[in-house]
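Trainee: Turn this into a model:
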Amino acid sequence: MKKTLVSLAAASLIVTSAMAADKGIDIVTTGQAVVYYETGSDNGKGDTSLFNQDNSVANVGVQLNLNADLKNNFTFGSQITYLGTAGLNRNLVGDTGVKQLGGSAPVTQEFGASKTTDDLALTKIFIAKKIGNTTVKIGRQELPKSLSPLAFTEGWNVFKNTFESILIVNSDIPNTTIVGAAVGASTKSAGNGLSEMSNLGVVTSTGKTQVAGSAYMLTVQNKSIPMTAITASYYNLSKVDGQAGSLVPNSDIGADAVWVDVKVAGKDLPMGLKVGLQAGSIMPESKLDTVKFANTTAFGAKIGLKPIDALTLCLAYTSVDGDKSKHNVAIVNTGGIKTPLYTQMVYNQDAISLDANTFMIKGVYNTGDYGKIIAQYAATSAGEKNRLNRNGEKTDYSEFDLIYKVKAGGIQYFAAWVNRSWSKVNSTIDKEDNQNKIRVWARYNF
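Mentor: Presented below is the predicted three-dimensional model:
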């Protein structure tokens, strides 16, 4: 971490010209540099071998955080992100092969020109004020999954997504944290990624639709019961599916959602026992006779054990219902693509988030200085409204992930092999029912 004294005349380029003054402030700079690569193969008809350029994606990125204490309990934060390929799209991966976009698509060999600012994004900019035990934070910021389970920042890609939000956090009540938020838009963890702010999204059994209005959240987290943390969240989404071209254009359908998570853990429990329970429901309005939405209810449970110091085991189960006579809403992060479900793995979000029963087993072995080895397997039994059903038939899904993490020389390394299998062949594309992915990245935090 470096601390640099910068005059407000210069800091105003980052903050705003309205904040300019003769006094100086301390700008604390932190950040990270990342190299990210993924390749894949499947058993379909096409040329889909591992490390083939057309089946591979890569990114090189640098992220700089600039934070300041503005006095009188005001703080400021900003984050500038460069996300490009550093030329890897000309040899290692395909011409436009990126995992995440920063400002625009990379320069291709055919169209060899772009602006030097095209790969830059302002991914954070906020002002925060603390008043007693209450903090108010306004602007572009991250939202943690632990306090916002249906609109949260995801960390699986090159860089994290952020939200345009007004966030209020209060801790006046003993052992209790109360969080309120109004969320209007977000960057994306996939697709166009950090290149644009866009509406939150709701995933349905017929595809994804936008939340054209705001999302309002209230979360209460209480730790009064020994060894137990209870978190309950309520959301109100306005103007769901209300934009032109959607399933129900201009219908302004709303939706309410609730999510409860209970975690039990403590040093006095045998073998490092940890227990988790989660349950929730998304309840869309059904104003129109022609289009009916069903309430979607989800449940999950997990048990963790630590039989020896180096080994951690976990067994989890989740169930998300479906209604074959109505449209269904999936249990998915409205600001990304992942789920808050205990059985979330590297690639299985589409399989587990709607009309699905999923079992997962996971083991983590910590070798100490040589890093962690993670092996996890999940099997999903799909219903008629499952998002991965192929050719109009129920399609069960399984996934095995083998992951290695280690930190050496101040750099965090990650390597994963993912095997995905479907019970039905995809006859509409290339008749594949098995897929392999290899993902590696290196991340240096400074």
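
Trainee: From here on, just use CA atoms for contacts and neighbour counts.
Mentor: OK.

Trainee: And the helices in the stretch 301-446 of the chain?
Mentor: 349-352 (DSSP state H, counting those that start in this stretch).

Trainee: Just to be sure, residue 150 is in a strand?
Mentor: No. If the criterion is DSSP: H, G, I helix; E, B strand; the rest coil, then residue 150 is coil and not within a strand.

Trainee: surely it meets residue 337?
Mentor: No. Assessed by Cα atoms under 8 Å, residue 150 is found out of contact with residue 337, at 10.5 Å.

Trainee: between the two, which one's more packed in?
Mentor: Neighbours per residue, other Cα atoms under 10 Å: of residue 150 and residue 337, the larger number sits with residue 150, 26 against 18.

Trainee: And the more buried one, how far from residue 158?
Mentor: 21 Å (Cα to Cα, to the nearest Å).

Trainee: cool, residue 174 as well?
Mentor: With Cα to Cα as the criterion, residue 174 and residue 158 are 38 Å apart.

Trainee: ok, now residue 228?
Mentor: Here the criterion is Cα to Cα. By it, residue 228 lies 33 Å from residue 158.

Trainee: now swap in residue 366 and tell me
Mentor: 24 Å.

Trainee: Same drill for the two, tell me which one is more crowded.
Mentor: residue 158 (26 against 17).

Trainee: what kind of secondary structure is the more buried one in?
Mentor: With three-state DSSP as the criterion, residue 158 reads coil.

Trainee: I'd say it and residue 57 touch.
Mentor: No. With contact defined as Cα under 8 Å, residue 158 does not reach residue 57; the gap is 11.4 Å.

Trainee: anything in contact with each of those two?
Mentor: residue 99 (Cα atoms under 8 Å, 6 or more residues apart in numbering).

Trainee: contacting residues around the residue positioned nearest the centre of the chain?
Mentor: The residue lying closest to the centre of the chain (Cα atoms, centre = their mean) is residue 154, at 2.3 Å. Counting by Cα under 8 Å, 6+ apart, residue 154 makes contact with 160-161, 189, 336, 338.

Trainee: For the comparison step, fold the sequence that follows:
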Amino acid sequence: MKLSRGTAPFLALLLATATYAVENVKVDGEAKLWYQTGNKSIDSFDMFRQESTVGQAALELGVKADLYSGLKGNVRGIVLDSLGLQDDYIQDISSAGAGYEHGSYYKTQIWISEANLDYKISNTSVIAGRQTLNTPLLFTERWNASYNTFDAVVVINNDIPKTTLVAGYVAQHNGGAHAGNATEIVAFPSTTMHSGEFYGFGSTYNGSRVTDGEKGAYFFGAMVKPIDKLVANLWYYDVNSIHKAYWVDAEYKISNLIFGVQNSGIDRALSSADDAMITAAMVGCTIDKLSVDVAYSTTDEGNAGTATIVNTATGDKSKVYTQSVFQDGAMVGTRDTTAWRVNAGYKFDPVKLSASVQNTKQDSSTSMKEGTEFDLIATANIAKLVDLTGMYIHRDVDMKTARDFQQNAVRLIASVKF
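Mentor: Here you go, the predicted structure:
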């Protein structure tokens, strides 16, 4: 297990403080099995065959403790393993494949996912070290077997009534986009780099060749509740020498209805690149155990150098209302794209079912012209210990020049918390 230059100092601090009085120690963990199989009408692969399947097992363990008055420590580690399933049952691992070392693709991966100190005084909290983030354009994704984290310092203040102010700096992160996997199967989102390796923003990789961009990122946010049931969020990002971005959203709840709007833009540090912008709106309704929402989004036309408005750490998921399972942020946030999504969910305790239809049109794309996706998702929590998720995904895709195709996939996730 390797320690990055950002993690080692905070582990040392945690060990040092542990020699003093430690209270309220809490140990928890989670074991997870992650499986997905699928096919395309233009391929010869069938579902539930090795050549069309990805999977992985994950084990996570964490410790939290009160170290001093107002000071808390948090350390979490994760282990990923294919369990030898690549021999007969899976073709690829589902996460942490990007930037793999030669000959080590399927090896057991272990890393420290979180190691931070959280100090609170009055209405201000300072979190320093390896941590998760949840901001509109820079956030931790938990949908995969592993989750990405950040070596960062974050300050949160609540002195102003009905307002939360946030400022942060990220030195490096371990988010990874498509893996360029060793098996050369259809590229699967990696979410994290192989063995959880951390790099600066602007890093590039192709298989095992990783070039560290060594760029940091600043972000500032304000979460405001100006009136009852209205919430507004304003965020600004500066990724050194790469891009500057903003995000604004607002949601208003009245009775059983919710209305939301989002707007975001990215200005790349390239004179030849047009600015990117996306605008989205959503209307939702909840009646007892039934929820329904409708959303629409559109992006500016831009040019070939225009950025995609998506999670900066992974280039994959998004907070935009219209993203779906496969047709996610990397699609709806692309230039000259319109998307709509209709979603309905119902709770049959302890099971929740949801079904959605999403359509994405990309007028300036050189590959996909239009795609329609149907998702059926079932989730269940048993005794607050076992979480089960089952998904069926179907896509009907029209391409610009390549062959049109239909795609089907089944995703199964089982986890036990302890």
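
Trainee: re the thing from before, conserved subset of the contacts of residue 154 of the first structure in the second structure?
Mentor: Retained in the second structure (both residues aligned by TM-score structural alignment, their matches' Cα atoms under 8 Å) from these: 160-161, 338.

Trainee: What is the nearest of the residues you listed to residue 41 of the first structure?
Mentor: Ranking these by separation from residue 41 of the first structure, with Cα to Cα as the measure, puts residue 338 on top at 22.3 Å.

Trainee: quick one, strands of the stretch 1-150 of the first structure?
Mentor: Here the stretch 1-150 of the first structure has its strands, by DSSP state E, counting those that start in this stretch, at 2-7, 24-42, 56-71, 74-84, 120-131, 134-141.

Trainee: would you turn the ones you listed into CSV with distance to residue 321 of the first structure?
Mentor: Below are the strands of the stretch 1-150 of the first structure laid out as CSV (distance: least, Cα to Cα, whole Å):
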stretch, distance to residue 321 of the first structure
strand 2-7, 50
strand 24-42, 30
strand 56-71, 35
strand 74-84, 38
strand 120-131, 36
strand 134-141, 32
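
Trainee: Which one, of these, ends up nearest to residue 113 of the first structure?
Mentor: When the strands of the stretch 1-150 of the first structure are compared by Cα to Cα, strand 74-84 sits nearest residue 113 of the first structure, at 13.8 Å.

Trainee: Give the aligned range of the closest one in the second structure.
Mentor: Aligning strand 74-84 of the first structure against the second structure (TM-score structural alignment) gives residues 71-81.

Trainee: So which residues make contact with that stretch?
Mentor: 14, 56-67, 106-120, 145-146.

Trainee: buried subset of those residues?
Mentor: With neighbours counted using 16 or more other Cα atoms under 10 Å, the contacts of stretch 71-81 of the second structure contain these buried positions: 14, 56-67, 106-107, 109-120, 145-146.

Trainee: Looking at the strands of the stretch 1-150 of the first structure, which is nearest to residue 299 of the first structure?
Mentor: With Cα to Cα as the yardstick, what comes closest out of the strands of the stretch 1-150 of the first structure is strand 134-141 (29.1 Å).

Trainee: post-alignment, that closest one versus the second structure, mean distance?
Mentor: Mean deviation of strand 134-141 of the first structure relative to the second structure after superposition (mean Cα distance after the TM-score superposition for the first structure): 0.5 Å.

Trainee: what's the following helix or strand after that strand?
Mentor: Next helix or strand after strand 134-141 of the first structure toward the C-terminus (DSSP states H and E): strand 163-170.

Trainee: corresponding residues in the second structure for that following strand?
Mentor: Aligned by TM-score structural alignment, strand 163-170 of the first structure falls on residues 150-157 of the second structure.

Trainee: Now do the matching stretch: distance to the chain's middle.
Mentor: 18 Å (Cα atoms, centre = their mean, to the nearest Å).

Trainee: what does stretch 120-133 of the first structure give?
Mentor: Centroid separation between stretch 120-133 of the first structure and its chain, computed with Cα atoms, centre = their mean, is 20 Å.

Trainee: so where in the second structure does that stretch end up aligned?
Mentor: Under TM-score structural alignment, the match for stretch 120-133 of the first structure is residues 110-123.

Trainee: Please list the outside residues in contact with the matching stretch.
Mentor: 1-3, 7, 10-11, 14, 70-80, 125-132, 148-149, 157-159, 195-196.

Trainee: Got a quick ChimeraX command for the buried subset of the residues you listed?
Mentor: In ChimeraX, a selection of the buried entries from the contacts of stretch 110-123 of the second structure looks like this (16+ other Cα under 10 Å):
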select :7,10,11,14,71,72,73,74,75,76,77,78,79,80,125,126,127,128,129,130,131,132,148,149,157,195,196
